[in-house]
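Q: the following comprises the amino acid sequence and a computationally predicted model.
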Amino acid sequence: MEWQQLEYFRVVARLEHFGQAAKELAIPQPALSRSISKLEEELGVPLFDRMGRSVYLNSFGRVFLERVEKGQSFA
């Protein structure tokens, strides 16, 4: 897990939209999607519920966001 993935996660969680998050982060949307997928794979849980083009922070995502924002360890 990299710091950059955590920042990407925070922006997607706030906007609940990969396209808008990619624009704000100034990175290609496919790269952002891959980064979030890799983070979810590393954690072993989905962080978002995906419905078509929309994404919604799920219960795992909300707990993870709280820890990211508090700067807590994930080990």
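A: Looks like it came in fine. Numbers count the residues shown, from 1 in each chain.

Q: switch to C-alpha atoms for all contacts and neighbour counts from now on
A: Fine.

Q: now do the same contact list for Asp49.
A: Asp49 makes contact with 55-58, according to CA atoms under 8 Å, 6 or more residues apart in numbering.

Q: give me that answer again for 6 Å
A: Asp49 is in contact with 55-56, 58, counting by CA atoms under 6 Å, 6 or more residues apart in numbering.

Q: what does Phe9 give?
A: Under the criterion of CA under 6 Å, 6+ apart, Phe9 has no neighbours.

Q: quick check: what element follows the helix or strand harbouring it along the chain?
A: Counting by DSSP states H and E, the element that carries Phe9 is helix 3-15. Per DSSP H and E, the first helix or strand lying C-terminal to helix 3-15 is helix 18-25.

Q: okay, one more to line up with it:
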Amino acid sequence: MNFQHLEYFNELAETQYMAQAAEKLGISQPTLSYAVKKLEEELGVPLLEREGRNIRLTVYGKVFKEYSEAGVRQIQEGYLAVGDLNVKICLNASR
């Protein structure tokens, strides 16, 4: 599972508009569609119902969104924690 795809899904799940999510993420709409399609293929379930320009989360999408948001948040916190630890270790090493 691709971390970036999870971030893309989270943004799309929040906005529920492909163009708005793609713009906020700084990517093209086809890139965003591809990322969500790959997640759906990997999970084996539809995460979104597409209705023209609008999208809605399926029941699967609603459940996955909770876990995806929590997972991304935890990974981001871990990234910051490792960075903070590295700074502390470097400061102690230079003394």
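A: Looks like it came in fine. Predicted, not measured: the structure shown is a model, and the values here were computed from it.

Q: tell me how they score on TM after superposing.
A: Here the TM-score for the pair of chains, by TM-score structural alignment, normalised by the length of structure 1, is 0.90; 72 aligned residues with a CA RMSD of 1.3 Å.

Q: surely Leu57 of structure 1 touches Phe48?
A: Yes. Leu57 of structure 1 is within contact range of Phe48, at 4.5 Å (criterion: CA atoms under 6 Å).

Q: re the thing from before, mean deviation, the helix holding Phe9 of structure 1 versus structure 2?
A: Helix 3-15 of structure 1 differs from its equivalent in structure 2 by a mean of 0.3 Å after superposition (mean CA distance after the TM-score superposition for structure 1).

Q: mind listing what's buried in that helix?
A: Buried residues in helix 3-15 of structure 1, counted by 16 or more other CA atoms under 10 Å: 5-6, 8-13, 15.

Q: now the two most distant members of these.
A: Pairwise distances across those peak at 15.4 Å for Gln5 and Leu15 (criterion: CA to CA).

Q: chain center to the helix holding Phe9 of structure 1: distance?
A: Chain-centre distance of helix 3-15 of structure 1: 5 Å, with CA atoms, centre = their mean, to the nearest Å.

Q: ditto for stretch 56-67 of structure 2
A: Its chain's C-alpha centre lies 13 Å from the corresponding centre of stretch 56-67 of structure 2 when counted by CA atoms, centre = their mean.

Q: quick one: contacts of it?
A: Stretch 56-67 of structure 2 is contacted from outside by 47-49, using CA under 6 Å, 6+ apart.

Q: again, only this time at 8 Å
A: Stretch 56-67 of structure 2 is contacted by residues 9-10, 13, 16, 45-50 when judged by CA under 8 Å, 6+ apart.

Q: which one of those residues sits closest to Ala81 of structure 2?
A: Nearest to Ala81 of structure 2 out of the contacts of stretch 56-67 of structure 2 is Asn10 (CA to CA; 22.2 Å).

Q: residues contacting that closest one?
A: Asn10 of structure 2 touches 65, 68-69, counting by CA under 8 Å, 6+ apart.
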